[in-house]
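Novice: Here is a sequence with its predicted model. Questions after.
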Amino acid sequence: MEVYTLTKESDIYSFGVILFEVLCGRLCFKMTNGQLEILVPMWKQNYIYKKLDLIIFKDIIPPMDHNALKTFSDIAFQCLHYSREQRPTMSLLVKKLEIALKFQERHDMNMTNAVGTSEKYSFVGELLSKGKGIFFNKSKTVISHFASLSFPK
């Protein structure tokens, strides 16, 4: 942004912002009394001080696995390095996100096995009626009050 040049590294930075938006369940900015507030510096600070619980989307259903959250937030933060040379490559990003997905899939499988079928469907109906987000298809599809998104394998 400072040199008005777009590169693959600036795309990585933008992707990191999007990862944090997903994690936090909100856009990277907000308007307060007509003033634009960029949330990225606050997100980075909360990551550095290990206070992700203050910024992550509280209604993620099912809750994120600790290892998935750590892997996901680590890669999102790495994308936001000021120095573009220190940002990860897209191939490393994909590998790390696949690792986070595997952690989450194992966690979801354990959660599914712990809940009976009829209880699970009533739980899903209750969440959807309250406008909360929920994952389907082994965490590859999420329905939320934002949109329905599919994540191909």
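Specialist: Received it, and whenever you're ready, just let me know what you need.
Novice: from here on, contacts and neighbour counts on C-alpha atoms
Specialist: Fine.
Novice: Report the contact partners of the nearest residue to residue 55 once chain neighbours are set aside.
Specialist: Using Cα to Cα, 6 or more residues apart in numbering and skipping residues adjacent in sequence, the residue nearest residue 55 is residue 24, 5.7 Å away. When contacts are counted by Cα atoms under 8 Å, 6 or more residues apart in numbering, residue 24 touches 55, 56, 57.
Novice: Next up, a structure to set beside the first:
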Amino acid sequence: MCGRLAYDKIYGEKGLPSVARQRYNEGTLKGMVDPKLMEADEIISMLKGGVNQDSLETFLKIAYQCLAETQTGRPTMEVIIKELEEALNFQVSNLFQNVTSLFVN
């Protein structure tokens, strides 16, 4: 998500999970997302759809849940996959709407 190792010195002694939890609670987690992800790929950028905000929010939510301090607080792989598929569906739907609008207009 942020394009850095979990123990990168940029996060200080607290480490990535602690900083990410704090930023999530402050509503500033989006600021940690790797800028390369925000640019999206060439097709999405070309269509000026950019990153779908529902997709990003779904992705950030499940990523945050994976940072729970205890294993019992973390989602199962089944839940993670379901949420990531939902995030992808939001993005694909957004892309499809943009492609459709190009042909309709």
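Specialist: Structure's in. What do you need? Computed from a prediction, not measured in an experiment: that's the story for all the values here.
Novice: List only those of the contacts of residue 24 of the first structure flagged as buried.
Specialist: Buried members of the contacts of residue 24 of the first structure, counted by 16 or more other Cα atoms under 10 Å: 55, 56, 57.
Novice: mind checking how far the alignment partner in the second structure of the residue nearest to residue 55 of the first structure is from residue 8 of the second structure?
Specialist: The pairwise alignment with the second structure assigns residue 24 of the first structure to residue 2, based on TM-score structural alignment. Residue 2 of the second structure sits 11 Å away from residue 8 of the second structure, going by Cα to Cα, to the nearest Å.
Novice: ok so, going back, ok, the contacts of residue 24 of the first structure vs residue 71 of the first structure, which is closest?
Specialist: Nearest to residue 71 of the first structure, judged by Cα to Cα, of the contacts of residue 24 of the first structure is residue 56 at 14.1 Å.
Novice: which residue in the second structure lines up with residue 79 of the first structure?
Specialist: In the second structure, residue 79 of the first structure lands on residue 66 (TM-score structural alignment).
Novice: Excluding covalently adjacent residues, which one is nearest to its match?
Specialist: Using Cα to Cα, 6+ apart, the closest residue to residue 66 of the second structure is residue 74 (5.1 Å).
Novice: Now do the contacts for that neighbour.
Specialist: 65, 66, 67, 68.
Novice: Apply 10 Å and report the result again.
Specialist: 62, 63, 64, 65, 66, 67, 68, 80 (Cα atoms under 10 Å, 6 or more residues apart in numbering).
Novice: In the second structure, which helix is the longest?
Specialist: helix 77-104 (DSSP state H).
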